[in-house]
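[1] Quick one: sequence and predicted model below, then my questions.
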Amino acid sequence: MIFSFSRLNLYRQCPYRFYNKYILGKEEPVTKPLALGKAVHQSIDDIINGFSHEEAVMNGYAAAGFHEELMHQEISNLVERAPVRPNMGKTEVYFKLPLSERHNAPEIQGYIDLVSPDGAITDWKTNRSIYGVKDNKQLALYAWAISQEIDIDRVEGILYFLRFRKEKGKIFSKEEMEEARRWALDTADEINERLELLEIMPKGTDRLFPTKPSRQCGHCPFAGHCILENMIVIPPG
């Protein structure tokens, strides 16, 4: 399995949801927030790459499959809040890297929204709340990836919250990027070990990929099964 931050983070949030989505391959519905994020990201990328605002918004709307809950104006309003200009950097920069020098080490892949000529990275956020750069490992892990690609020891990472026109940034040191890499490696190794155990104990799913009740349960399509089969109580909030 090739990992991504979202896969690793979902496993840490709830191993059971990870198992259903990525091991069993159960589809999750495309919610409005997911569709909106995809539309806005595509639109911003297009503007940086020379498209007009209106062309970019229409391309974003199409990329989100013209999701029935999306409004053209909502996409446009969020895109207008992005501090972007044509040719300000490379967009949707793809990476795939081994997480260690170990033979058959797990690999991680991802897309970085924007990489500036000096190596700074930006991640556009359509969230309805603001959080800190260090609240999860995503930006530090992406910083590590770009440091490997262009061989630099310090990387500036920026989260830009479009709804609030608010920027949260940090310059990641080599040590901080290494910490994120080790988190990713440890998580990937744990997943692989549990998958190996599952082959030996095919009825051990509940122990190897247990439910982990949290406020995230309200957004999980598998929460109903948890409640009915495992008598899980979803925390309020």
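    Structure's in. What do you need?

[2] Every contact and neighbour count from this point should use C-alpha atoms.
    Will do.

[3] Pull out the buried residues from the longest helix belonging to the chain.
    Ranked by residue count and defined by DSSP state H, the top helix of the chain is helix 174-200. Along helix 174-200, these residues count as buried under the neighbour rule (16 or more other Cα atoms under 10 Å): 174, 176-181, 183-185, 187-188, 191, 194-195, 198.

[4] same thing with stretch 85-99?
    Along stretch 85-99, the positions that meet the burial threshold by neighbour count (16+ other Cα under 10 Å) are G89, K90, T91, L97, P98, L99.

[5] pretty sure the last one is touching D186, no?
    Going back to what we said before, that points to L99. No: here L99 lies out of contact with D186, judged by Cα atoms under 8 Å, at a distance of 9.5 Å.

[6] Quick one: residues contacting P29.
    P221 (Cα atoms under 8 Å, 6 or more residues apart in numbering).

[7] any idea whether it is helix, strand or coil?
    Secondary structure of P29, reduced to three states by DSSP: H, G, I helix; E, B strand; the rest coil: coil.

[8] Also the one 10 residues further on?
    For A39, the reduced secondary structure class is helix; criterion used: three-state DSSP.

[9] Same check on the one 5 residues further on?
    When the structure is split into helix, strand and coil by three-state DSSP, I44 lands in helix.

[10] got it, and L114?
    With three-state DSSP as the basis, the three-state label of L114 is strand.

[11] neighbours of it, just the number please.
    22 (other Cα atoms under 10 Å).

[12] this is the comparison structure:
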Amino acid sequence: MRFDFNNSRVYVRQSWLNDLVICPERARFKLAKPNMSGPSDATIMGTALHYGIEQVLSGESPDNMAKLALEHWEELKTKPFKVTNLDPDAAVEQIESMATAFIDDILPTVKIGGDIEHRFSFPLNLQIEGWDVWCEGTMDYVDPDGVIWDWKTASRSYYAKDKQSQSIQATVYASAIVYERKLEYPVDFRYGVMVRQLKPKAQIVYMRRTEDHHTWLMHTVKPAIQTALRLGVNESNWLINDTSALCSSKWCDYWSLCKGAFLSEHSMSLPLQGQPVEISKEKN
């Protein structure tokens, strides 16, 4: 989220809205302390694959995709990144595997000649406390027919039904393409998923977005903007969700300012199962 004070506009991105769903306090920290947020070993691997895909869609031979992705990955590793639970010894083979999965199973279904890394900005036709709300972002690829693609690297295949039901990204991107190209709903949105494993595995998740999804987007964005305007991003905490799998020192950049400031690693560790927990004697 960013505020344009000259034009009384507030811009939101789908990635920030997604953070808000995961944990409102995490979304607040993204605004208050953006410098603390950085890439991880998983995200730079994904960025490397994105780079390789962009080159292929720009005319590079698919045979060179893995090589280009690996070269970019080596460049990205020279800068700081968070280490998660990935096996660094398997990274090269996994990148090669994902490149193969894209070339063999996803690329043949992609119509060439579209817009790569398409930047967008559009009004949501929503005004909150004097601020006009806009959405902005960058789509991985929009084909000549208006089909939207987003490239994903993941540890496992997606549950297509969940993505159709829950994807904020699909809804925002569909609203953007309808506004920009004067298209009519429904909009065809697809995830091209490459699974992070040694044996090439790809998945295409087909989703549909309608005008009803756009209306729901407006309804969900409104309280997000109201929270930011009324509570601010520096003065008060927002609602905290510590039940997400991303609430950990490995996956959240703000762990040390939030749950990690209250609970030590020992406190978070699981006690030995099948044996009673030793109870401290009452102090005099």
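    Ah, there it is. Treat the numbers as computed from the prediction; the structure is a model and nothing was measured.

[13] what's the TM-score here?
    TM-score for the superposed chains, counting by TM-score structural alignment, normalised by the length of the first structure: 0.81, backed by 228 aligned residues with a Cα RMSD of 2.9 Å.

[14] nearest to R207 of the first structure, of the buried residues of stretch 85-99 of the first structure?
    Each of the buried residues of stretch 85-99 of the first structure was scored against R207 of the first structure by Cα to Cα, and L99 proved nearest at 26.5 Å.

[15] What's the separation between the counterpart of that closest one in the second structure and G192 of the second structure?
    L99 of the first structure maps onto L124 in the second structure when the alignment is built from TM-score structural alignment. To G192 of the second structure, L124 of the second structure is 27 Å away according to Cα to Cα, to the nearest Å.

[16] got it, and I22 of the second structure?
    Between I22 of the second structure and G192 of the second structure the distance, using Cα to Cα, works out to 23 Å.

[17] Now do the strands in the first structure.
    Listed in chain order, the strands of the first structure (DSSP state E) span residues 90-98, 107-115, 121-125, 155-161, 166-172.

[18] Which one of those strands lies nearest to L36 of the first structure?
    With Cα to Cα, the closest approach to L36 of the first structure among the strands of the first structure belongs to strand 121-125: 10.4 Å.

[19] what does that closest one correspond to over in the second structure?
    Across the second structure, the stretch matching strand 121-125 of the first structure (TM-score structural alignment) is residues 148-152.

[20] Report the separation between G60 of the first structure and S76 of the first structure.
    Between G60 of the first structure and S76 of the first structure the computed distance is 9 Å (Cα to Cα).

[21] swap in I191 of the first structure?
    Per Cα to Cα, I191 of the first structure is found 40 Å from S76 of the first structure.

[22] Kindly report the same for W124 of the first structure.
    Taken as Cα to Cα, the spacing of W124 of the first structure relative to S76 of the first structure amounts to 14 Å.

[23] try H225 of the first structure
    In this view, H225 of the first structure and S76 of the first structure are 38 Å apart by Cα to Cα.

[24] Looking at those two, which is more packed in?
    S76 (21 against 11).

[25] Can you tell me the closest non-neighbouring residue to the equivalent of the more buried one over in the second structure?
    The pairwise alignment with the second structure assigns S76 of the first structure to E96, based on TM-score structural alignment. Counting by Cα to Cα, 6 or more residues apart in numbering, E96 of the second structure lies nearest to A66, which is 5.3 Å off, once chain neighbours are set aside.

[26] which ones are touching that neighbour?
    Residues L49, G52, I95, E96, A99, T100 are the ones in contact with A66 of the second structure under the rule Cα under 8 Å, 6+ apart.

[27] residue boundaries of the helices in the second structure?
    Shown for the second structure, the helices assigned by DSSP H span residues 14-22, 24-32, 41-57, 65-76, 91-101, 160-166, 168-181, 211-231, 265-268.

[28] now these in JSON lines, with distance to Y141 of the second structure?
    Formatted as JSON lines, these follow (distance: least, Cα to Cα, whole Å):
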{"stretch": "helix 14-22", "distance to Y141 of the second structure": "16"}
{"stretch": "helix 24-32", "distance to Y141 of the second structure": "26"}
{"stretch": "helix 41-57", "distance to Y141 of the second structure": "9"}
{"stretch": "helix 65-76", "distance to Y141 of the second structure": "17"}
{"stretch": "helix 91-101", "distance to Y141 of the second structure": "17"}
{"stretch": "helix 160-166", "distance to Y141 of the second structure": "18"}
{"stretch": "helix 168-181", "distance to Y141 of the second structure": "11"}
{"stretch": "helix 211-231", "distance to Y141 of the second structure": "20"}
{"stretch": "helix 265-268", "distance to Y141 of the second structure": "42"}
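
[29] quick one, which of these is nearest to I204 of the second structure?
    With Cα to Cα as the criterion, I204 of the second structure lies closest to helix 160-166 of the helices of the second structure, at 9.0 Å.

[30] Run through the neighbouring helices and strands of the closest one.
    strand 202-209 (3 or more Cα pairs under 8 Å, 6 or more residues apart in numbering; DSSP states H and E).

[31] tell me, what's touching G60 and S76 of the first structure both at once?
    Contact criterion Cα under 8 Å, 6+ apart; residues bridging G60 of the first structure and S76 by contacting each: V40.

[32] between I22 and G192 of the second structure, who's got more neighbours?
    More crowded of I22 of the second structure and G192, by other Cα under 10 Å: G192, with 22 against 19.

[33] H72 of the first structure versus the counterpart of I44 of the second structure in the first structure, what's the distance?
    Structural alignment (TM-score structural alignment) places I44 of the second structure against A35 in the first structure. A35 of the first structure sits 12 Å away from H72 of the first structure, taking Cα to Cα as the criterion.
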